[in-house]
Every structure is written in C-alpha cells, then in structure tokens.
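**Q** Fold the following and give me the result.
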Amino acid sequence: MPPVTQRNVSFGDLKRHLLSVAEAAQVANMDADSIRKAFQRGILEPGYIMDGNRRLRAINGLDLVYLRIAPSYSRVVRNKLRTALHKALADQIVYSSVHIIIEDLSGRKKSVDVPLERAVDETLAGIEDLKQTSQGIEVGENGEALIRGTNVEVHRIAALVEGGISIEEINHDYPNLSEDQIKIAVEYARVHPKHGRPYPVRTVKSIFRQGTGTMREVLSEEDHTEDDQARRG
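**A** You can find the predicted model right below:
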C-alpha cells in the first residue's frame, strides 16, 4: 500500500468540502472558465450549494486536487487518475501518490507515479484561507457584506482597489480599517462578486485630493452613499 499524506486526511474528507466555481478558482489559482468547461465536458460532475436564494454549481475538494494535478499529465494518465481517485473508499486515508499503469504505442506497459501530497496540502490550505477570509466578513441588515466590526461595505473597498486606489489612500479615507481588513475585502469580493449597481472606483476625498475628477463622479459617489444610508435606515 502506498504511504499516506502527512495530513492523514481521508478521501471522504476532501469530498465533503464543496466550493463554488469562483471559490474553487481562487483556491486553485486557475481560471473559473476552465472549471466550467470541465463540468460542460463531463470531466467533473458538479455538486450544488445555496448562496442566499441562488443555487450554484460546486466542486468538491477531491476534484479540486485532481484539477491541480491534471495539466501535468497526458489524457490517458488523467483518465486513470480520475478513476482511481473516485474509486477510493471514503474513509481511506489519501495516499502520497497514485501508482498508474499505462501502455505505450508499442503495447508495452509503463508505470507512472502521480504525487498527491502537494496538491492535497495546497488545496486544504486554500480552503482554510477562504474560511479565514469569511470570518472577517459579516452580513448587514440589508444583506450587504460588511467588513466585520464596521459599517463599511466589502464591495465598496474592493471597487476602490480595483480602480487603482492604493491601500495607503484607502487608509487615509477609512482610518478605522487595517491593511488586513482591506485585503480580506478584496479576497472576499473576488469570490463573491457584487450583483446590481457597482460601487464607484474612487471616493469623494480622493477625487478632490487628486484634483482630476469631474462633478459627475462626485455626485455619483454621493448618490451611492446616500442610497446605502437609506437602506441601513
């Protein structure tokens, strides 16, 4: 029997982790479209999770391990690897590698050892990072994601970063936020995109500070702030 990984995690443990496509893309550091294509082509079978009233396709942790490994191997090895992973018993501890036998063009058998340990470790570490990020977020009365312990909207801060505002500038306009809280907002928004009207990419203070904005930008930001205050009552 092959040696097991140092984490002593079972195949069932990995399968119990269900991530949305956006979350999985973040954990695996890959394009979300690649995961969607894997579903469409029947390479992976999606699970489902609920996000509020929305039903989202989800990928389990074991399939995420497979996606991390697959690009390094031929189609024949990938197919045998996927079969081997899904035939494993749920309570079986994950091996450090999978031994696969294939045939070359001449019909000769060839053995391939596919390491699992690094992919398992990176996948579990990424899932843990997601959990840590979520712990820094809370949901306001209006359903808006807020940075925990503040009334600052997650997607507002993420929009500023996406618009090119530096963390130092954001700290200037939001002195109650730490650098870690700003980074958490960006990470959370990346896997939980905002629906509906987007937030402005600059604050009123930054517009006046830089002296490059237009009155339309100022009014847009003020309108958005007033809308948010009205929703919070």
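**Q** CA only for contacts and neighbour counts going forward, please
**A** Will do.
**Q** Tell me which stretches of the chain form strands.
**A** Assigned by DSSP state E, the strands in the chain fall at 18-20, 47-51, 54-60, 97-103, 109-115, 137-139, 145-147.
**Q** orientation of the fifth one relative to strand 97-103 in degrees?
**A** In terms of direction (axes from the mean of the first three to the mean of the last three CA atoms, to 10 degrees), strand 109-115 departs from strand 97-103 by 160 degrees.
**Q** Let me see the ranges of the helices in the chain.
**A** Remark: helices assigned in the chain by DSSP state H are 11-16, 21-28, 32-40, 61-69, 75-87, 117-135, 154-162, 167-173, 179-191, 204-210, 215-232.
**Q** To check against the first, give me the structure of this:
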Amino acid sequence: MRKQETELFTPAEAAVLSRLSLKAVNNAIDKKTVTARRTRAGRLLDEPALVYLSLERQLAGDTTPEFRRRLFAEIAAEPRRRVVSVGALKVDIGESRREVMERLKQLRRAERLVTVNPEIMGGNPVFRGTRVPVHQVAELLAKGETVERLCEDYPRVSEEMIRLAPIYAAAHPLRGRPRKQPWHGWKPVATWSIPIRDLK
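**A** So this is what the prediction gives:
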C-alpha cells in the first residue's frame, strides 16, 4: 500500500489558511512553536501546523509558549483527533480544522481560476482567459473598491474571481521589486514652461 504524500504549505499560504498574519506565522516557526520542514523551496508547514495556527489566533494571549508547544505536539501526534488533551485541559480542534479546510477549498479554487504565463502580462498572475492581473484586483478591493464596480470595470472577470483575488494574492505574494517600465530613464522629447498667470 502506497503512503499518501503530505501536502505542505508556504508560510504565506499558512497565514491565509489560518487567518493569522504572515509575521505571526513566521514568529511561530522561529520560536519553534510549530515545526516547519526545510526544503529548497523554503520553510513548509503541514496540515496539523495549520490547525494549530488557527487555534493560536484564539489562544495566543491566554496561554504560555510552553503550553502552545505542547498543544502543537498533541495535534501533530494524532492529527485526525477532534479533541486533544494538554494536561488537564481538553481542546476541541474540530472547528479550527473545518475553518482551515474551508479556506483551503477557497484557495485551491482561486488557484484554478488564475494562470501564470510569461507571454501574458510579463508573467504576472492573471485570471484565466483574461489579461486582468489578480494582484491589481486584490489591491483595488483593499483600497475600498466594491465587487460590483470591479465587475463593471472588468466584464470578463466573474464575481467569484474578484472575491477570491485577495486570498490568491495573499497566498502568492509578488516577489522582488516592481519591474522597471521600458521608458524608465528616457529623456523627454520636449519640455515647455507655462507661467502660472496663464493657468487662470
């Protein structure tokens, strides 16, 4: 019988799935509250770590670091249990697991709606069948633009695509500095000055 391969997640994906900040996820890894696997791709987390991180969102201020490490160890030891015990305390992890799995479904759906092709928009992620950059839509939503307005502005992009854009953008942040535009550094062809009094 073949052993099922464990799915692993980047810290950015873990932050989206657990609803913690990326800084909090990296902090949990750095303090060894959760165990990350080190690979060529970087530090990766498994499903028990995601369930624990989802719980940490609720427990961080009320528990000690030692308790949190023991809680993660219990979750990792038997990841399918609904209730884990740490000393005399029993913790129900079923709801946290359901939340993580629901967010994972949304993330996987968002990933299916997005394509990355070096020939389209310079390799930036765009919605499948369009040239609309996912990160641009997520940024517009973060600035307060409404889903309805974006549907009007981008008729080839569905409402579902727009709603899932922030999840995809957070899980797959753009890397590096923004690319320079081809005209960057060009000297203007012509310049002229207009006196302020003529602008009235």
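**Q** Fetch the TM-score of the aligned pair.
**A** TM-score of the superposed chains, computed with TM-score structural alignment, normalised by the length of structure 2, equals 0.72; 172 aligned residues with a CA RMSD of 2.9 Å.
**Q** ok, back up a step: quick one: the helices of structure 1 as CSV, columns for mean neighbour count too.
**A** Putting these into CSV (neighbours: other CA atoms under 10 Å) gives the following:
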stretch, mean neighbour count
helix 11-16, 18
helix 21-28, 21
helix 32-40, 15
helix 61-69, 21
helix 75-87, 15
helix 117-135, 17
helix 154-162, 22
helix 167-173, 15
helix 179-191, 19
helix 204-210, 14
helix 215-232, 13
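**Q** Spatially central residue in structure 2, please.
**A** Using CA atoms, centre = their mean, the residue of structure 2 that lies closest to the mean C-alpha position is Ala171, 2.3 Å off.
**Q** What does that one correspond to in structure 1?
**A** In structure 1, Ala171 of structure 2 lines up with Val191, judged by TM-score structural alignment.
**Q** Can you add mean neighbour count and distance to Lys205 of structure 1 and give the strands of structure 1 back as TSV?
**A** Shown next, in TSV, are these (neighbours: other CA atoms under 10 Å; distance: least, CA to CA, whole Å):
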stretch	mean neighbour count	distance to Lys205 of structure 1
strand 18-20	23	36
strand 47-51	13	34
strand 54-60	18	36
strand 97-103	15	55
strand 109-115	13	52
strand 137-139	17	25
strand 145-147	22	20
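**Q** any chance of those strands in JSON lines, plus distance to Val154 of structure 1?
**A** Below are the strands of structure 1 laid out as JSON lines (distance: least, CA to CA, whole Å):
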{"stretch": "strand 18-20", "distance to Val154 of structure 1": "19"}
{"stretch": "strand 47-51", "distance to Val154 of structure 1": "17"}
{"stretch": "strand 54-60", "distance to Val154 of structure 1": "20"}
{"stretch": "strand 97-103", "distance to Val154 of structure 1": "40"}
{"stretch": "strand 109-115", "distance to Val154 of structure 1": "38"}
{"stretch": "strand 137-139", "distance to Val154 of structure 1": "8"}
{"stretch": "strand 145-147", "distance to Val154 of structure 1": "5"}
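**Q** between the helices of structure 1, which gets nearest to Lys110 of structure 1?
**A** helix 75-87 (10.8 Å; CA to CA).
**Q** by how many degrees do that closest one and helix 61-69 diverge?
**A** 160 degrees.
**Q** Which strands or helices does helix 75-87 of structure 1 pack on?
**A** When contacts are defined as 3 or more CA pairs under 8 Å, 6 or more residues apart in numbering; DSSP states H and E, helix 75-87 of structure 1 packs onto helix 61-69, strand 97-103.
**Q** Would you tell me which of these gets closest to Lys183 of structure 1?
**A** Comparison of the helices and strands packed on helix 75-87 of structure 1 against Lys183 of structure 1 by CA to CA identifies helix 61-69 as nearest, at 24.2 Å.
**Q** Would you check the span in structure 2 matched by the closest one?
**A** Mapped onto structure 2 using TM-score structural alignment, helix 61-69 of structure 1 covers residues 47-55.
**Q** The matching stretch vs structure 1, average distance?
**A** In this overlay with structure 1, the average offset of stretch 47-55 of structure 2 from its partner residues is 1.5 Å by mean CA distance after the TM-score superposition for structure 1.
**Q** Arg41 of structure 1 pairs with which position in structure 2?
**A** When structure 2 is aligned by TM-score structural alignment, Arg41 of structure 1 is paired with Lys31.
**Q** list the contacts for the match of Ala171 of structure 2?
**A** Residues in contact with Val191 of structure 1 (CA atoms under 8 Å, 6 or more residues apart in numbering) are Ala22, Glu23, Gln26.
**Q** Hmm, the first one is touching Tyr188, no?
**A** Translated: Ala22 of structure 1. No - with contacts counted by CA atoms under 8 Å, Ala22 of structure 1 stays clear of Tyr188, the gap being 10.3 Å.
**Q** Thanks a lot, catch you later.
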